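1. what follows is a predicted protein model with its sequence.
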Amino acid sequence: MAYQADSTRYQDMEYRRCGRSGLKLPAVSLGLWHNFGDTTLHDNARNLVLRAFDLGITHFDLANNYGPPPGSAEENFGRILHNDLKPYRDELIISSKAGYTMWPGPYGDWGSKKYLVASLHQSLKRLDLDYVDIFYHHRPDPDTPLEETMSALDLLVRQGKALYVGLSNYPAEQARQAFSILQQLGTPCVIHQPKYSMFERWVEADLLDTLEEYGVGSIAFSPLAGGMLTDRYLHGIPQDSRAASSSRFLRPEQLTEDKLQKVRRLNALAEQRGQKLSQMALAWVLRNDRVTSVLIGASKTSQLEDAVGMMSQRAFSPEEITEIDSILL
């Protein structure tokens, strides 16, 4: 049976303006870093994508190296897009990135114009698209001049291969330089994707101020700290958990007793608020209007439903903010 989107999909989601641009993103976006490669079941990946869209999640975040193996997440999402979501293409924000190792040799990594242009062309073929909505440089390149990397992003917009450009993992000062170059080129940066959670607050020092100054939105990745900010680890490390498998998302040594004590105290506060810890953690990242969206991963549709359920309880009292800070700091 052909997929038909839920007619109430826009009812409960909030769409937030991305900096000073005309682009709006859902408060919750779905990342396809994990659970969408060739090592996962296609039916589950399809169910996740379609359920996300039915819940009002219109933004699907990819990169050239997502899988595993690299490239397979784009290929699998491309099939879902072709078979199920093609009639809804203009309701979707599809992003991809380049900046990590993708193929052998000197032209398959970092930030040269050669690499970025070739990578996006490959991504478009895998996705079976004419353009992506957002194309990011995935990480700073210590060797390539910033002017070259930014001019490649500008070129790809002018070629019609991307509508907007973004940066990921750039520290504040380097981001400031990149924003300035892009403004001069006439293709302003629309979004920055930093790692941000209750346990990773570096963006608060100066990055968020820089984004506000330049009118750039932001989307926080790993807002649940690799799963630490859920009820998964309240009573130790389950054998089937990410931490038990020493995944790249969460390693056992990160779950110190100090961290676990903080998680338990945060969970108690979430229960007082009538939320799951994961929902409170997402709402906390979104408490600042300079954060446009939170980027979540999911392996089950119930995780998507929980994340979107957070929308009904997003506000924090001053007392709650003070209590959270006292737990974290």
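-> In hand now; what should we look at? Numbering: from 1, shown residues only.

2. please make it C-alpha for all contacts and neighbour counts, starting now.
-> Will do.

3. do a quick rundown of the helices in the stretch 101-250 of the chain.
-> 113-127, 146-158, 172-185, 207-214 (DSSP state H, counting those that start in this stretch).

4. can I get those in CSV including distance to residue 258?
-> Shown next, in CSV, are the helices of the stretch 101-250 of the chain (distance: least, CA to CA, whole Å):
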stretch, distance to residue 258
helix 113-127, 42
helix 146-158, 40
helix 172-185, 29
helix 207-214, 27
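
5. and those helices: which comes nearest residue 275?
-> Among the helices of the stretch 101-250 of the chain, the nearest to residue 275 by CA to CA is helix 207-214 (26.8 Å).

6. now that closest one, how far from the chain's geometric center?
-> Its chain's C-alpha centre and that of helix 207-214 lie 18 Å apart, by CA atoms, centre = their mean, to the nearest Å.

7. turn the helices of the stretch 101-250 of the chain into a markdown table, including distance to residue 221 and mean neighbour count.
-> Listed next are the helices of the stretch 101-250 of the chain as a markdown table, based on distance: least, CA to CA, whole Å; neighbours: other CA atoms under 10 Å:
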| stretch | distance to residue 221 | mean neighbour count |
| --- | --- | --- |
| helix 113-127 | 21 | 20 |
| helix 146-158 | 21 | 20 |
| helix 172-185 | 16 | 16 |
| helix 207-214 | 14 | 18 |
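
8. got another one to weigh against that:
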Amino acid sequence: MNINDNSGITNYVAKADRYEQMKYRRCGKSGLLLPMISLGLWHNFGHTDDFNNGRQLLRTAFDFGITHFDLANNYGPPYGAAEDNFGRIFQKDFVPYRDELIISTKAGWDMWPGPYGNYGSRKYLIASLDQSLKRMGLDYVDIFYHHRPDPETPLEETMGALHHIVQQGKALYVGISQYNAEDTARAQEILQDLGTPLLIHQPRYNMFDRWVENGLLDVLRQKGVGAIAFSPLEQGILTNKYLKGLPEDSRAVKDARYLNADHITPEVLDKVAKLNAIASSREQSLAQMALAWVLRDETITTVLVGVSKKQQLLDNIEALKNTKFSSDELKQIGQILG
């Protein structure tokens, strides 16, 4: 029986066939499977966003087998807002499904004033996770990441803090984000010696940003570490959004913090148009092909998407129907990308 809560949205019962809608990959050499599409809460879950829209996005994701929700301490705005709103939605809709969910959060960017609210000290990481758990109303997260390298704190201290967090039972697994190949190898070795495996790396990776191909993917394969690619659509450039110029409601126009309109040059738009032609020949949208392209290498466990509308999420999931590329397609794409 459906009963309205005070938002006007009926109580949530997940679709019975949700696991028939999604494909999963093993995360490195771990026992954990992740959906090939994961939902990120970087945008659209702050206090300035529509709470009920965010709630519907999370429901839709889970109904289609997306079990992994990715957060960070400073996602908002303001900082902490995404975790706070996720916690409210979790309590309303997802408590019965906790053991079916992978909930991740991170710490590493500025979060509160003073010397203890940033980077990678043991003090900051443990305090931040305690705050995150309180905001979300959780006893533990499934994955806790160090969000970026810290040039000053010894890597042994940062990895030791991640190990301690697992030992405390506040996270089941740990990961890192934006680390280069050399530091990733060192982090993995330190954690292995401590007895806590490095589960996953979260790098930026898409057709226009391929830095991970210069050594990082090799390290992840050698060490048995999974990968979740963020910004696989280059903040919307690898979609049909900019094929006809800059729409007024686009992120490039509204918020230059994340995508500056100056970056969308005629050269970039020419490449986008050529890529779009290849996508059409594959009977995919450009966004679907861009996601499939990142997932073509099984070293990438999952791609992290951010959406503002339900249909965007459903369209992204459709990418999984064709993640294979012919050698000719890969050659054509390579020539376009240069």
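-> Thanks, I have it. What you see is a predicted model, and the numbers here were worked out from it, not measured in a lab.

9. tell me how the two chains score on TM-score.
-> In this superposition the chains share a TM-score of 0.99, using TM-score structural alignment, normalised by the length of the first structure; 329 aligned residues with a CA RMSD of 0.7 Å.

10. for residue 324 of the first structure, which of the helices of the stretch 101-250 of the first structure is the nearest?
-> helix 207-214 (19.7 Å).

11. post-alignment, the closest one versus the second structure, mean distance?
-> Taken over the aligned residues, the distance from helix 207-214 of the first structure to the second structure averages 0.4 Å (mean CA distance after the TM-score superposition for the first structure).

12. before we move on, back to that, of the helices of the stretch 101-250 of the first structure, which is nearest residue 321 of the first structure?
-> helix 207-214 (18.2 Å).

13. before we move on, the earlier item: nearest to residue 69 of the first structure, out of the helices of the stretch 101-250 of the first structure?
-> Here helix 113-127 is closest among the helices of the stretch 101-250 of the first structure (CA to CA), at 13.1 Å.

14. and the closest one, which stretch of the second structure?
-> In the comparison with the second structure, helix 113-127 of the first structure aligns to the range 122-136 (TM-score structural alignment).

15. try stretch 81-93 of the first structure
-> By TM-score structural alignment, stretch 81-93 of the first structure lines up with residues 90-102 in the second structure.

16. now what about the match of helix 113-127 of the first structure, what contacts it?
-> Contact with stretch 122-136 of the second structure is made by 73, 80, 83-88, 90, 105-108, 116-118, 139-141, 146, 157-158, 160-162, 165, 170, as judged by CA atoms under 8 Å, 6 or more residues apart in numbering.

17. so which of those residues are in strands?
-> 105, 106, 107, 141, 146 (DSSP state E).

18. so what's the last one closest to, chain neighbours aside?
-> Counting by CA to CA, 6 or more residues apart in numbering, the nearest residue to residue 146 of the second structure once its immediate chain neighbours are dropped is residue 176, at 4.8 Å.

19. what count of nearby residues applies to the alignment partner in the first structure of the one you found?
-> In the first structure, the residue matched to residue 176 of the second structure (TM-score structural alignment) is residue 167. The tally of other residues near residue 167 of the first structure (other CA atoms under 10 Å) stands at 25.

20. contact partners for residue 167 of the first structure?
-> When contacts are counted by CA under 8 Å, 6+ apart, residue 167 of the first structure touches 136, 137, 138, 139, 175, 189, 191, 192, 193.

21. what of residue 136 of the first structure?
-> Shown here is residue 136 of the first structure, whose contacts under the criterion CA under 8 Å, 6+ apart are 95, 96, 97, 98, 165, 166, 167, 168.
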